[in-house]
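Participant: Sharing a model prediction with you, sequence too.
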Amino acid sequence: MFKNSEKGVTFIEVMFAIGLLAVLSGAAIYLINPARQFAAARNNQRVAHVNTILNSVHQRIADNRGTWSSTCGASVITLPSSTTTIGSDPANLDLGLCLVPVYLATMPMDPSVGTATNTAYTIFKNTVSGRITVAASSTELGEEILVTR
């Protein structure tokens, strides 16, 4: 009589292991949610950009003894009293002329939709309080990103 003493893995055991790995990896992807993580990272970048723009505007004001000097090279640029998009397009406010390269190396742009002509950031100066607000107009995950000082 022959005794079968071979040890091995059966086809059913292999299929069970593959199925278990598929379920576990699917659950991990669902819990990690990479799309949401990337959206949150882009929002964090927007927060940094909004703060950078506002800090550079205030630094320019501080360097000009507390006032916004409207002369920017050959151009005259005033801070708007209504929400205006920042960018080099003629319909937008080109803050780059005033801030680059003295206060910023380059003008920050929205990580997903920003261009040089439309950064997807807005700015306005409240005429009553004198406070300046910079906001991101293309946020994700329902967040509102704006800073006022």
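Facilitator: Perfect, I can see it now.

Participant: From now on I want contacts and neighbour counts done on CA atoms only, so please keep to that.
Facilitator: Fine.

Participant: who's in contact with the most centrally placed residue in the chain?
Facilitator: By Cα atoms, centre = their mean, the chain has its centre lying nearest to R46, at 2.7 Å. R46 makes contacts with D110, P111, A136, T139, I145, as judged by Cα atoms under 8 Å, 6 or more residues apart in numbering.

Participant: export those to JSON lines and tack on neighbour count and secondary structure?
Facilitator: As requested, the contacts of R46 are exported to JSON lines (neighbours: other Cα atoms under 10 Å; DSSP: H, G, I helix; E, B strand; the rest coil):
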{"residue": "D110", "neighbour count": "22", "secondary structure": "coil"}
{"residue": "P111", "neighbour count": "16", "secondary structure": "coil"}
{"residue": "A136", "neighbour count": "23", "secondary structure": "strand"}
{"residue": "T139", "neighbour count": "20", "secondary structure": "coil"}
{"residue": "I145", "neighbour count": "18", "secondary structure": "strand"}
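
Participant: Second structure follows, compare the two:
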Amino acid sequence: MKAFTLIELLVVIGIMVILMAAAIVAINPFRQFAMANNAARLSGVTTIMNAIYQNIVDNKGLWGGDLPTPPTNCSTLPTTETSIGSGATQTNICGCIVTDYVATMPVDPQHGRYADCTNYNTGTDGAEMTTGYTIRRPAGGRITICAKGTQIPPETAEICISR
């Protein structure tokens, strides 16, 4: 009767394990997820910037938070880098861009949390709820929005755009 010996089976299983390990190393799923998160961060930062500029265009050159009667949940843009959120030390831009220019506030895929325009600084569990993005507009300068804590490649600590 012909059959496989235990040694033959172990050799085949060993070869399969080596091939699967090589495939996992070649694919590198952790790097792929990190690259996808960075792409989502760039998309979020770009979406916020585009919405801000749409608001400025619609208000004839003024940011909604700078209007004589600004919308609810819309503050002036800070001159120093500040987290975008609804907390006292954060910059709330939600009321100026959400529903008119974006459906919901874009958030960092790993660190961002958002419920609504009045609740994205602290959640019911006490955890901080921010978009995970920062914003600044120095006096007379360009608006800069950044995503901090980016993942691979390690040489980029943040994703920023300025206009």
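Facilitator: Now that the structure is in, tell me what you want to look at. Fair warning: this is a prediction, and the values are worked out from it, not measured in the lab.

Participant: Overlay the chains and give the TM-score.
Facilitator: Once superposed, chain against chain, the TM-score is 0.89 (TM-score structural alignment, normalised by the length of structure 1); 143 aligned residues with a Cα RMSD of 1.5 Å.

Participant: still on that earlier bit, what residue of structure 2 matches up with the residue nearest to the centre of structure 1?
Facilitator: Mapped onto structure 2 by TM-score structural alignment, R46 of structure 1 lines up with R41.

Participant: Check the gap between its match and T47 of structure 2 for me.
Facilitator: 10 Å (Cα to Cα, to the nearest Å).

Participant: in structure 1, which spans are strands?
Facilitator: Using DSSP state E, the strands of structure 1 run over 71-72, 75-76, 84-85, 121-125, 132-136, 145-148.

Participant: who touches the first one?
Facilitator: Strand 71-72 of structure 1 is contacted by residues I77, L97, C98 when judged by Cα under 8 Å, 6+ apart.

Participant: For the nearest residue to the second one once chain neighbours are set aside, the count of nearby residues, please.
Facilitator: Yep, that's L97 of structure 1 we're talking about. Leaving aside its chain neighbours, L97 of structure 1 sits nearest to C72 (5.8 Å; criterion: Cα to Cα, 6 or more residues apart in numbering). When neighbours are defined as other Cα atoms under 10 Å, C72 of structure 1 has 15 of them.

Participant: Kindly report the same for I152 of structure 2.
Facilitator: A count of neighbours around I152 of structure 2, defined by other Cα under 10 Å, yields 17.

Participant: Next one: it from C146 of structure 2, what distance?
Facilitator: Taking Cα to Cα, one finds I152 of structure 2 at 16 Å from C146 of structure 2.

Participant: same question, Y133 of structure 2
Facilitator: Going from Y133 of structure 2 to C146 of structure 2 by Cα to Cα gives 6 Å.

Participant: same question, V45 of structure 2
Facilitator: On the measure of Cα to Cα, V45 of structure 2 and C146 of structure 2 end up 7 Å apart.

Participant: Kindly report the same for N92 of structure 2.
Facilitator: Taking Cα to Cα, one finds N92 of structure 2 at 15 Å from C146 of structure 2.

Participant: Could you pull up the residues touching L10 of structure 2?
Facilitator: With Cα under 8 Å, 6+ apart, L10 of structure 2 has no contacts at all.

Participant: what about the helices in structure 2?
Facilitator: 6-27, 29-58, 94-97 (DSSP state H).
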